[in-house]
Each structure stands twice: as structure tokens, then as C-alpha cells.
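Visitor: what's the 3D shape of this:
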Amino acid sequence: MMMILGLFPFLRRTTPYQTLEHQMTWRHVKNERVGQYARYQYIGPGEDKLTISGDLYPEITGGDLSLTMLNLMAASGKAWPLIDGTGRIYGMYVITAITETRSAFFDDGKARHIAFTVNLERVNSDMREMFGQISEQIDGLTEKVSSAASSAMDSATSAAKSGMDTLKGLF
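Guide: Modelled structure (predicted):
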């Protein structure tokens, strides 16, 4: 695994990226002084942005499905943990933009080559905050899975009862 964003893994065989650009800034306020050079005061970290770019060849690597998953994650508006393959934890990031460039088309219009860029921006500054957000997402996911499982059990029970009633009617 090259990197994981939330539950989306960037793998060499599915969504490999060729470049990873990390830009971090720090904020300083300029204080003018009479007859002297201005002084600067550090006021904290600024923006922390990542840009992930790569090329997909749908016959070999991932394609529409991988990019659709990233688009759905972006549309959710949620922050996702970003961890690289070495175990480095970057923090919680939101997807701010996805760019796709399709080229070298088949007769049916499907692209043989898809260049993609995913722009991410960090939204937390404290690791404790990050783990709190992850646990909230896991709790929400657990509730959804539990609800879906309960619904499936209810449907299966209803279908079994209906089947039994049908069999009783035959005999």
C-alpha cells in the first residue's frame, strides 16, 4: 500500500500515484515600527495542503471505480485520516478538488489513459482531535452496518415466513 485516505487505499495495482506534493505554510504578522525595520510575529501554522497526481490505465490499473470512490468521499464533506505506507500519519484531510484528464479513447468512448489529481487540505492540528474524529466515523459506520444487518435479518425472516405460508397452502 502506498497510502490510505480514510478507507480508500492507494495501491500500485489500483490507484497508483506518481507525484506527491506537500505544501506547508506558517503565518507571521508584520508589525510596522517608526524609524526601524518591521518586526514579524509568528502566530501559528498556516495551510497544510497535499496534491496527489497519477496516471491510470484502466486495462492495467484502476479506473472509473477508483475515481468514483474518491468523488463520493469528497462529496461527503468529511475529513479523512491520511497515512502513508511507511506508517507516517499526516492528519485529517478533506478533499478540496479532483481533476481528471481522459485521453487515448477506445471506439466506445472509454479512455485508455486517465490522468488524475487529488487536492487535499488538512483540517486538524491535534492528533487527539484526529483520533476523536476517527472514532466518531467508526461509530457512525458501526451503526449503519448494524442497521443494515438488522434490516437484512428482518427481510430474510419475512421471506422465510412467506415461503412457509406458500408451502402450507400447497398441501
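Visitor: CA only for contacts and neighbour counts going forward, please
Guide: Fine.
Visitor: Could you list every helix and strand that the host helix or strand of S103 packs against?
Guide: Element membership for S103, per DSSP states H and E: strand 89-105. Other elements packing on strand 89-105 under the criterion 3 or more CA pairs under 8 Å, 6 or more residues apart in numbering; DSSP states H and E are helix 64-76, strand 80-84, strand 111-122, helix 127-170.
Visitor: go again using 7 Å as the cut-off
Guide: strand 80-84, strand 111-122 (3 or more CA pairs under 7 Å, 6 or more residues apart in numbering; DSSP states H and E).
Visitor: structure for this one too, so we can compare:
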Amino acid sequence: MLYQLGGTQFDVVPFNTHETDHEMGGDFAAKDLIGALRDREFVGPSDEKLTFSCRIFPAKFGGIEELEGLQVAAVSGEPQILVRGDGTNLGWWVIDKVGDKATFLDIKGVGRVIEVQIAITRVPVPGKTTILGALLRLFG
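Guide: Predicted coordinates:
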């Protein structure tokens, strides 16, 4: 197993993940200054995003069921736990999009090669309330 997102395992076969793209950083509020460059004030971490590039070969190895499972999970909006192949728990993530591009279509219209892109964003632990969130609910 390379990764597992919710109930879907990314492996060499049938759902082959061959590339990941990870992005994270900080968010800053810009402040105008007279006669100088705009200052930036750190306001917290920015969204952490991860994109998986996958390739499936339905006629030889399958993988359509895993693709459909990811599409269902994306539409549900439910956070999914992400675990790396070495057993590291990477936290909770929502699926922003699942895109696929089929090439070399067979007689039934199914691609012999399907390139899949899965974009996910890290979210807090489901049900965990922050102090600020609790205060806003008290007064809001």
C-alpha cells in the first residue's frame, strides 16, 4: 500500500499512484503603509493541499471500483482519514475533486488507460471544537 484515503487504497495494482504534489504554507494579512511596501501580518497556516496523480488499467488490473468509491466519497463531503504506506497517520482530509481522463477507449467506451487526479485539503479532526468556534457559538 502506498496510501489509504478513507476506504480506498492506492497501490501499485489496481489503483496506481505514481506522483504526489504537496502544498502548505502560511496566510498573511496585507497592511497598507504610506510610502512603503505593504507589510504582512501572519494570521495562521494556509490550507494544506495534496494532489495524487494515479493511473489505472481497467481491462488488465481493474480499478474502476476504487475510482467510483472516491467519487462517492467526494460527493458525500465527509472527511476521510489519510494514512501513508509506512503507517503514518496524516490526519483528516476532504476530497476537493476527482478528475479522470480516459484514453484508448475499448468497444464499450471504457478507457484502457485512465489518468486520475485526486485533490484533497486537510481539515481539523471531525467533531473537534476549537476555542474560538465555541466562543462564537456562545455569542452568535
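Visitor: so what number do they get for TM-score?
Guide: Here the superposed chains carry a TM-score of 0.81, computed using TM-score structural alignment, normalised by the length of structure 2; 128 aligned residues with a CA RMSD of 1.8 Å.
Visitor: ok, back up a step: between the helices and strands packed on strand 89-105 of structure 1, which one is closest to Y37 of structure 1.
Guide: In terms of CA to CA, the element of these nearest to Y37 of structure 1 is strand 111-122, at 33.8 Å.
Visitor: now the angle from the closest one to strand 80-84?
Guide: 110 degrees (axes from the mean of the first three to the mean of the last three CA atoms, to 10 degrees).
Visitor: how far apart are strand 111-122 of structure 1 and its match in structure 2?
Guide: Mean deviation of strand 111-122 of structure 1 relative to structure 2 after superposition (mean CA distance after the TM-score superposition for structure 1): 0.9 Å.
Visitor: Give me the contacts around stretch 56-67 of structure 1.
Guide: With CA atoms under 7 Å, 6 or more residues apart in numbering as the test, stretch 56-67 of structure 1 has contacts from 13-15, 112-115.
Visitor: Highest neighbour count among those residues?
Guide: Highest neighbour count within the contacts of stretch 56-67 of structure 1: T15, with 25 neighbours (other CA atoms under 10 Å).
Visitor: what's the nearest residue to that residue if we skip its chain neighbours?
Guide: In this structure, T15 of structure 1 finds its nearest non-sequential neighbour in G62, 5.4 Å apart by CA to CA, 6 or more residues apart in numbering.
Visitor: Contacts only, for the residue positioned nearest the centre of structure 2.
Guide: Residue closest to the average C-alpha location in structure 2 (CA atoms, centre = their mean): I120, at 1.4 Å. Neighbouring residues of I120 of structure 2 by CA under 7 Å, 6+ apart: 49-51, 93-96.
Visitor: With I83 of structure 1 instead?
Guide: Residues in contact with I83 of structure 1 (CA under 7 Å, 6+ apart) are 3-5, 89-90.
Visitor: can you list those in a markdown table and add neighbour count and distance to M127 of structure 1?
Guide: Shown next, in a markdown table, are those (neighbours: other CA atoms under 10 Å; distance: CA to CA, whole Å):
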| residue | neighbour count | distance to M127 of structure 1 |
| --- | --- | --- |
| M3 | 21 | 18 |
| I4 | 18 | 17 |
| L5 | 21 | 16 |
| I89 | 14 | 9 |
| Y90 | 14 | 9 |
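Visitor: For M69 of structure 1, state which of the residues you listed is nearest.
Guide: Set against M69 of structure 1, the nearest of the contacts of I83 of structure 1 by CA to CA is L5 (11.1 Å).
Visitor: The closest residue to the closest one other than its chain neighbours: how many residues sit nearby?
Guide: Leaving out its chain neighbours, the residue that sits closest to L5 of structure 1 by CA to CA, 6+ apart is L82, at 4.6 Å. By the criterion of other CA under 10 Å, L82 of structure 1 has 22 neighbours.
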